[in-house]
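Visitor: my questions concern the predicted model and sequence given below.
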Amino acid sequence: MKVSSFNVNSLKARLGNLKDWLKKASPDVVCLQETKCTDDTFPRGEIEDLGYNVAFHGQKTYNGVAILSKHPIDEAIPGLPGNDGDDHARYLEAVISIDGGAMRVASIYLPNGNPIGTEKFSYKLAWMDRLIAHAKELLKYEEPLILAGDYNVIPMPEDCYDPIAWAGDALFQPESRAKFRELLNLGLTDAFRACHTEPHRYTFWDYQAGCWPKDKGIRIDHLLLSPQAADRLRACDIDKEPRGREKPSDHTPIWAEFDF
């Protein structure tokens, strides 16, 4: 089974690219972020025509997450627990039927947090606290769990082209990275780092200043696995091809294969 995460940076703008990639890569489960569309405008029919069941949680212009699955989606739960007043469409969790049981997948679009020193950074850290608390509860189920998405966190210096250039950014602040480590310390595995030790592999390249052709990127899209999922991990990598297309997202997919 192949599970992918892809921040599409607007479904309306990238639908053609997304459909082409789905046909070519043929992932079994896809977690999308930044769909930037309301639920009533989600292109459900076009994606279902490609053989996917869909669940989505959107809002106008901003945010938006979705889960596509070739397997039945038994349950879809929108919103991250812990703050009933938070109306940002940043979290969607689904239970998916697989041979011999079920797996749980979440599509995550973690807050950016910039600029630091503002309520936006405080919101980011509070959101991460809620994610840590919820992940702790999900791990009690002792089932295959994949927390997939755009975490807006650069875990280590080797995950960006120039740590000094990112020193003042919320994605690379010590507090953000500490929260990410706290999440991993619950017993989760970073799928990419479980399969790769080489530095300077990226999932995001800004549109500005020739970042893509110069490979000035950062690794902020992650697949975090419960022990039950990590035990079945066979491979994980970054698919750079979609970032080189015409009018691409500034992110590219990350994928992992499992022996379920």
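Guide: Sure, I can see it. Residues are numbered from 1 along each chain as shown.

Visitor: going forward, measure contacts and count neighbours with C-alpha atoms only.
Guide: Will do.

Visitor: measure the spatially most central residue of the chain to residue 254 for me?
Guide: With distances taken as C-alpha atoms, centre = their mean, residue 149 lies nearest the centre of the chain, 0.8 Å away. From residue 149 over to residue 254 the distance is 9 Å, taken as C-alpha to C-alpha, to the nearest Å.

Visitor: mutual contacts of those two, please.
Guide: Jointly contacting residue 149 and residue 254 under the rule C-alpha atoms under 8 Å, 6 or more residues apart in numbering are 5, 6, 221, 222, 223.

Visitor: how about the residues you listed, which pair is most distant?
Guide: Across the shared contacts of residue 149 and residue 254, no pair lies farther apart than 6 and 223, at 10.8 Å, counting by C-alpha to C-alpha.

Visitor: identify the contacts common to these two.
Guide: Common contact partners of residue 6 and residue 223 (C-alpha under 8 Å, 6+ apart): 149, 254.

Visitor: for the protein, just list every one of the helices.
Guide: Using DSSP state H, the helices of the chain run over 11-25, 44-48, 119-139, 174-184, 191-195, 227-230.

Visitor: just say which of those helices is most tucked in.
Guide: Comparing the helices of the chain by mean neighbour count (mean count of other C-alpha atoms under 10 Å), helix 227-230 comes out on top with a mean of 19.

Visitor: show me what that one is packed up against.
Guide: Secondary-structure packing of helix 227-230 (3 or more C-alpha pairs under 8 Å, 6 or more residues apart in numbering; DSSP states H and E): strand 145-150.

Visitor: could you check the angle helix 119-139 makes with the strand it packs on?
Guide: Relative orientation of strand 145-150 versus helix 119-139 (axes from the mean of the first three to the mean of the last three C-alpha atoms, to 10 degrees): 160 degrees.

Visitor: before we move on, back to that, what's the closest non-adjacent residue to the residue nearest to the centre of the chain?
Guide: What sits nearest to residue 149 in space, not counting adjacent residues and going by C-alpha to C-alpha, 6 or more residues apart in numbering, is residue 108, at 4.5 Å.

Visitor: thought the one you found was touching residue 152?
Guide: No: counting by C-alpha atoms under 8 Å, residue 108 does not reach residue 152; the two are 10.0 Å apart.

Visitor: and the comparison structure, right after this:
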Amino acid sequence: MASQPTIKNINTYFMKVASWNVNSIRTRQSQVIDWLKNNPVEVLCLQETKVIDQDFPRLPFEELGYHLYIFGQKAYNGVAIFSQQPMEDVTMGFTSIVGESLTQEFDEQKRVITGIFQGVRIVNLYVPNGSEVGSEKYHYKLRWFKVLKEYLKKILEESTQELCVCGDFNVALEDKDIYDSKRKENHIMASPLEREALRDILTIGLKDGFRKFNDEGGHFSWWDYRTGGFERNRGWRIDHHYLTDKLYEKAISCIIDIAPRKLIKPSDHTPVIVEF
């Protein structure tokens, strides 16, 4: 493994954290490798890896100098964190933080992983899509958000680290996060109850890193494969970095890198990178 820089405190060390729903790490393996070579971020959080842990293509990323933390399942879901230095206190799922009484069936799907890097606790999430407003999966999503709030509250109560909560939230929080907000109330990822659930979570002390630097609409992180979504810029901003106050103040940029979405057979999402 390549040698790595000495760990420093976040007060004196710039670091970049990227979030990217890759929609299958094995399908997008070469694209992620190439992106990391050109964008050697300190931490990369992946969603929808879609592979069980023992089949994850670890070696190419370890050869780039990354430590891998993986929580996957076959064909669906799955999250992972790559870091340039070993992470501390890595846990998977809700149960290890809030206990089985709250989590019930929610950890059957591999959607949550967290660890501490350079004094910052990073929580990587793949929030359920919800399928259709009013459906069983929709109500599952709303219940999932309630457990997420208790999970994050517990973390904040029991740790001294600043918090970066990132990932695919499957919610466009504002109308300007959608290319066309008409009929949004009946559209999954923009319904009032979904937005209310996410806003309720943010009340525990989290702010949108991207909106610190850009308050305009027209910036998206996901484009539907259908109907030429990317080519027509018919996108949604549903991939986010939410930061606690001190970390929010330390943030010096947060960008959406659309270059990977231009590749042949890309993920329908693209990386979002915050820098402190």
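Guide: Structure received. Source: prediction; values computed, not measured.

Visitor: right, and the helices of structure 1 - which one's nearest residue 56 of structure 1?
Guide: Among the helices of structure 1, the nearest to residue 56 of structure 1 by C-alpha to C-alpha is helix 44-48 (9.2 Å).

Visitor: show me what that closest one is packed against.
Guide: Checking 3+ C-alpha pairs under 8 Å, 6+ apart, helix 44-48 of structure 1 ends up next to strand 53-57.

Visitor: whereabouts in structure 2 does the strand it packs on align?
Guide: Using TM-score structural alignment, the residues of structure 2 aligned to strand 53-57 of structure 1 are 67-71.

Visitor: mean distance between the matching stretch and structure 1 after superposition?
Guide: Stretch 67-71 of structure 2, aligned to structure 1 and superposed, deviates on average by 0.4 Å (mean C-alpha distance after the TM-score superposition for structure 1).

Visitor: how about the residue nearest to the centre of structure 1, what does it touch?
Guide: With C-alpha under 8 Å, 6+ apart, residue 149 of structure 1 has these contacts: 5-7, 31-33, 106-110, 221-223.

Visitor: any chance of these in CSV, plus distance to residue 143 of structure 1 and neighbour count?
Guide: Putting these into CSV (distance: C-alpha to C-alpha, whole Å; neighbours: other C-alpha atoms under 10 Å) gives the following:
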residue, distance to residue 143 of structure 1, neighbour count
5, 20, 29
6, 23, 27
7, 25, 27
31, 18, 29
32, 22, 29
33, 24, 32
106, 13, 27
107, 17, 30
108, 19, 32
109, 22, 25
110, 23, 20
221, 22, 27
222, 19, 29
223, 16, 27
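
Visitor: before we move on, back to that, return the residue of structure 2 aligned against the residue nearest to the centre of structure 1.
Guide: Taking TM-score structural alignment for the superposition, residue 149 of structure 1 sits opposite residue 167 in structure 2.

Visitor: before we move on, back to that, keep only those of the shared contacts of residue 149 and residue 254 of structure 1 that are in strands.
Guide: Taking DSSP state E, the ones among those that sit in strands are 5, 6, 221, 222, 223.

Visitor: map the second one onto structure 2.
Guide: When structure 2 is aligned by TM-score structural alignment, residue 6 of structure 1 is paired with residue 20.

Visitor: with the third one instead?
Guide: With TM-score structural alignment as the criterion, the equivalent of residue 221 of structure 1 in structure 2 is residue 239.

Visitor: residues in contact with the residue nearest to its match when sequence neighbours are not counted?
Guide: Spatial nearest neighbour of residue 239 of structure 2, chain neighbours left out: residue 168 (4.4 Å); criterion: C-alpha to C-alpha, 6+ apart. For residue 168 of structure 2, the contacting residues are 19, 20, 21, 47, 125, 126, 127, 238, 239, 240, by C-alpha under 8 Å, 6+ apart.

Visitor: mind doing that once more with 10 Å?
Guide: Counting by C-alpha atoms under 10 Å, 6 or more residues apart in numbering, residue 168 of structure 2 makes contact with 19-21, 46-48, 111, 124-129, 221-222, 237-241, 269.

Visitor: quick one on the thing from earlier: relative to residue 184 of structure 2, how far out is the match of residue 6 of structure 1?
Guide: 25 Å.

Visitor: likewise for residue 71 of structure 2?
Guide: Here residue 71 of structure 2 is placed at a distance of 33 Å from residue 184 of structure 2 (C-alpha to C-alpha).

Visitor: what about those two, which has more around it?
Guide: More neighbours surround residue 71 than the other of residue 71 of structure 2 and residue 184, with 24 against 15 (other C-alpha atoms under 10 Å).

Visitor: surely the more buried one and residue 55 touch.
Guide: No: with contact defined as C-alpha atoms under 10 Å, residue 71 of structure 2 does not reach residue 55; the gap is 11.5 Å.

Visitor: what's the match for residue 122 of structure 1 in structure 2?
Guide: Residue 122 of structure 1 maps onto residue 139 in structure 2, by TM-score structural alignment.

Visitor: quick check, its match in contact with residue 188.
Guide: No: under the criterion of C-alpha under 10 Å, residue 139 of structure 2 makes no contact with residue 188, lying 11.4 Å away.

Visitor: what do the two both touch?
Guide: Common neighbours of residue 139 of structure 2 and residue 188, counting by C-alpha under 10 Å, 6+ apart, are 130, 131, 132, 133, 194.

Visitor: count the residues that sit near the third one.
Guide: Counted with other C-alpha under 10 Å, the burial measure for residue 132 of structure 2 works out to 15 neighbours.
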